[in-house]
Every structure is written in C-alpha cells, then in structure tokens.
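> mind folding the following:
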Amino acid sequence: MTSRKSFYLVREDMLTEAMEKTLAAKELLELGKVKKINEAVNKVGLSRSAFYKYKDGIFPFHKVVKEKIITLSIILVDRSGSLSQLLGKVAETGANVLTINQTIPLQGRAHMTLSIDTAPMKLDLDELMDWIVGLEAVEKVELVGTGS
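Prediction:
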C-alpha cells in the first residue's frame, strides 16, 4: 500500500527562510547561473542538507499548475482605453482571453474578472501578473482560480 501525499498552496510570506532559499537555489540552477548544487546553496546561504530536504517538495506555483485556464480579479480605473490597454497587454503575452465580466464603474473604479487560457503564453504566471499590475489603469490584480 502506497501512502498518498497531500499538497497545499501556501502564500510566499508564510514560507520558512530555508524554503525560500531552496527556491532561490533551484532557480539559480535552472537558469544556468551556477552549475552545481554546492555553488547554488553557497550563493544563497543555505546548507546542502536543507536544500536536499526541501528540493523535491517545494515549487513555484506557476511551475506546477496543470490547468491552463486562470481567473484573475482586477480593479481597473474607469478611464477611456483602460480595458483595451489591459487586453492588449494580455494579448502580447500570447495568452487567450476567454471571458470578461466587468461591473459598472463606481467612484471611478470597476471590478472585473478575466478568465485566460495560459497554454500559449510566452511568460510564466508571475510575469503576467507583474505586467498587468504595472499598467497605470490597474490598481489591483489577484489570482482567484484555476481550472481546466
């Protein structure tokens, strides 16, 4: 009988320092900035034993999301061209907009949900969210769901 492992989604600020450093070391290795584990752990200030303890159990969210459809909650400033600018930025990434739901703007702000097929996307999810929040008309963006 095999034991089944449970998985949890944990916010970044809840991770231990060793877990954060493990992720940093893994990224250095993936990007080719270092060649060996020893170099990576030394660079981030982590013991090899801590790295081996966590390396197979902690991953950035965007690397393990199997579903290709995400839903974002966005607060958008009510200004001519805001929605067009947002959709243009999403299109630049190669993602495909599936649904848009937007409230009537109140006090100069509109709440919207945007469902996106990320399969053809050229960026990872974190980069997409950074791009969106970087738009002048966007006040807030949150990932509210994934699905298939």
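
> when you work out contacts or count neighbours from here on, use the C-alpha atoms and nothing else.
Noted.

> measure the residue nearest the centre of the chain to residue 77 for me?
Centroid check for the chain by CA atoms, centre = their mean gives residue 126 as the closest residue, at 3.1 Å. Residue 126 is 22 Å from residue 77, where distance means CA to CA, to the nearest Å.

> what's the answer for residue 57, then?
40 Å.

> compare the two and say which is more crowded by neighbours.
Using other CA atoms under 10 Å as the criterion, residue 57 and residue 77 rank with residue 77 on top: 20 against 9.

> look at the nearest residue to residue 25 once chain neighbours are set aside and say how many residues are nearby.
Spatially, and ignoring its direct neighbours in sequence, residue 25 is nearest to residue 40 (4.9 Å; CA to CA, 6 or more residues apart in numbering). Residues lying near residue 40 (other CA under 10 Å) number 24.

> and this one, please, so the two structures can be compared:
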Amino acid sequence: MAGQKSGFFLVREEILPEAIKKTIKVKDLLKRGEARTINEAVEKMELSRSAYYKYKDYVFPFYEASREKIVTLALLLEHKQGVLSRVLNTIAGEHGSILTINQGIPLQGVANATVSLETADLSIDLEALLDKLRMVEGVKRLEVLGQE
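Alright, predicted model coming up:
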C-alpha cells in the first residue's frame, strides 16, 4: 500500500456513511453563508468537529470535482429539427465551452451524439447544467461519459 496513488470514485450519495454526508452539508452551509463558523455549521448538522475535520478535505459534490475539467456527454436525441442546436445553445448560454461535437446518422427517429465541453467558466454547477439539458425538448437520454 505504501506509495500507492489516491484515486477518485463517483459514488452514489445513498451508500455514503452519515458522517460523510453531513460533512458535505456542513461545507455547503459554510459556502452559502447559512452558518458563520464551522462550530455553528457542525452543530446544525449534529456532526462532531473531529468527524468534519477528518473528512472535509476528501469529500466534495460532483459539480465541484468537475469544475475546470473537460466533460464528455452522451446524448440520445430525437431526430427533429433544432434539437442539437437547443442542446448547444443551452451549454453556451451557461458559458460552457464546447470542444467537440459528434452526431451519428439518425436511426428509427433518434440519433446518438457526444459533446465534449470545458466547464471552467460555467455560470452554474455541472449538475444544474445536466438537469437543464435533460429538460431540453427532444433530449431522450443524457449520460456523463467521462471527465478529464
């Protein structure tokens, strides 16, 4: 184990221990100004200070991990005029920098597309952007393929 590199994992929130979930919430309270001090935030979340300090540098929301990264999205789009354009406009409207676009030939009324974007200048967090993209008319499916 000595000299082994640390890795990052994408883990669903519901399997995390309560102390880790509460640590994330404490960090969020502090960031949003809903608590002025660490003591106040840990008390609100009923978390010990020692647990907070143990985990605070190791856990963060997905959108924080994706800041200033390149994210590749896989989309399944209806074969209708303007769907890809609305997807791209949504990304551009939130200051995402689109790097690559690939779209397959439509089959059975749908087309697969991949879009790579840089997230450094996003005006909203990545999770919020993904939610917005899922709401675009004609987007049937959206998945994050990878991050660099």
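
> hang on, the earlier thing: assumed the residue nearest to the centre of the first structure was part of a helix.
Yes: the assignment for residue 126 of the first structure by DSSP: H, G, I helix; E, B strand; the rest coil puts it in a helix.

> what's near enough to touch it?
residue 62 (CA atoms under 8 Å, 6 or more residues apart in numbering).

> and for the one 5 residues further on?
The neighbours of residue 131 of the first structure, taking CA under 8 Å, 6+ apart as the test, are residue 89.

> mind listing the strands for the first structure?
Per DSSP state E, the first structure carries strands over the ranges 69-77, 96-102, 109-117, 138-147.

> and those strands: which comes nearest residue 12 of the first structure?
strand 138-147 (13.8 Å; CA to CA).

> run through who's touching the closest one.
Outside strand 138-147 of the first structure, the residues that touch it by CA under 8 Å, 6+ apart are 67-77, 129, 132-133.

> try stretch 55-69 of the second structure
10, 20, 23-24, 27, 118-121, 125-127, 147-148.

> derive a ChimeraX selection command for the buried subset of the residues you listed.
Buried residues among those (16 or more other CA atoms under 10 Å), as a ChimeraX selection:
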select :20,23,24,27,118,119,125,126
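
> as a markdown table, the contacts of stretch 55-69 of the second structure with distance to residue 54 of the second structure would be great.
What follows is the contacts of stretch 55-69 of the second structure, written out as a markdown table (distance: CA to CA, whole Å):
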| residue | distance to residue 54 of the second structure |
| --- | --- |
| 10 | 20 |
| 20 | 9 |
| 23 | 9 |
| 24 | 12 |
| 27 | 13 |
| 118 | 31 |
| 119 | 29 |
| 120 | 28 |
| 121 | 31 |
| 125 | 26 |
| 126 | 26 |
| 127 | 26 |
| 147 | 27 |
| 148 | 27 |
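
> out of the contacts of strand 138-147 of the first structure, which is nearest to residue 89 of the first structure?
For the contacts of strand 138-147 of the first structure, the nearest to residue 89 of the first structure is residue 132 (7.2 Å; CA to CA).

> pull out the buried residues from the lengthiest helix in the second structure.
For the second structure, the longest helix by residue count, based on DSSP state H, is helix 18-31. Under the neighbour-count criterion of 16+ other CA under 10 Å, helix 18-31 of the second structure has 19-30 buried.

> what does stretch 106-121 of the second structure give?
110-119.

> could you list the residues in contact with it?
By CA under 8 Å, 6+ apart, stretch 106-121 of the second structure touches 66-79, 95-105, 126.

> at 6 Å what do you get?
67-79, 95-104 (CA atoms under 6 Å, 6 or more residues apart in numbering).
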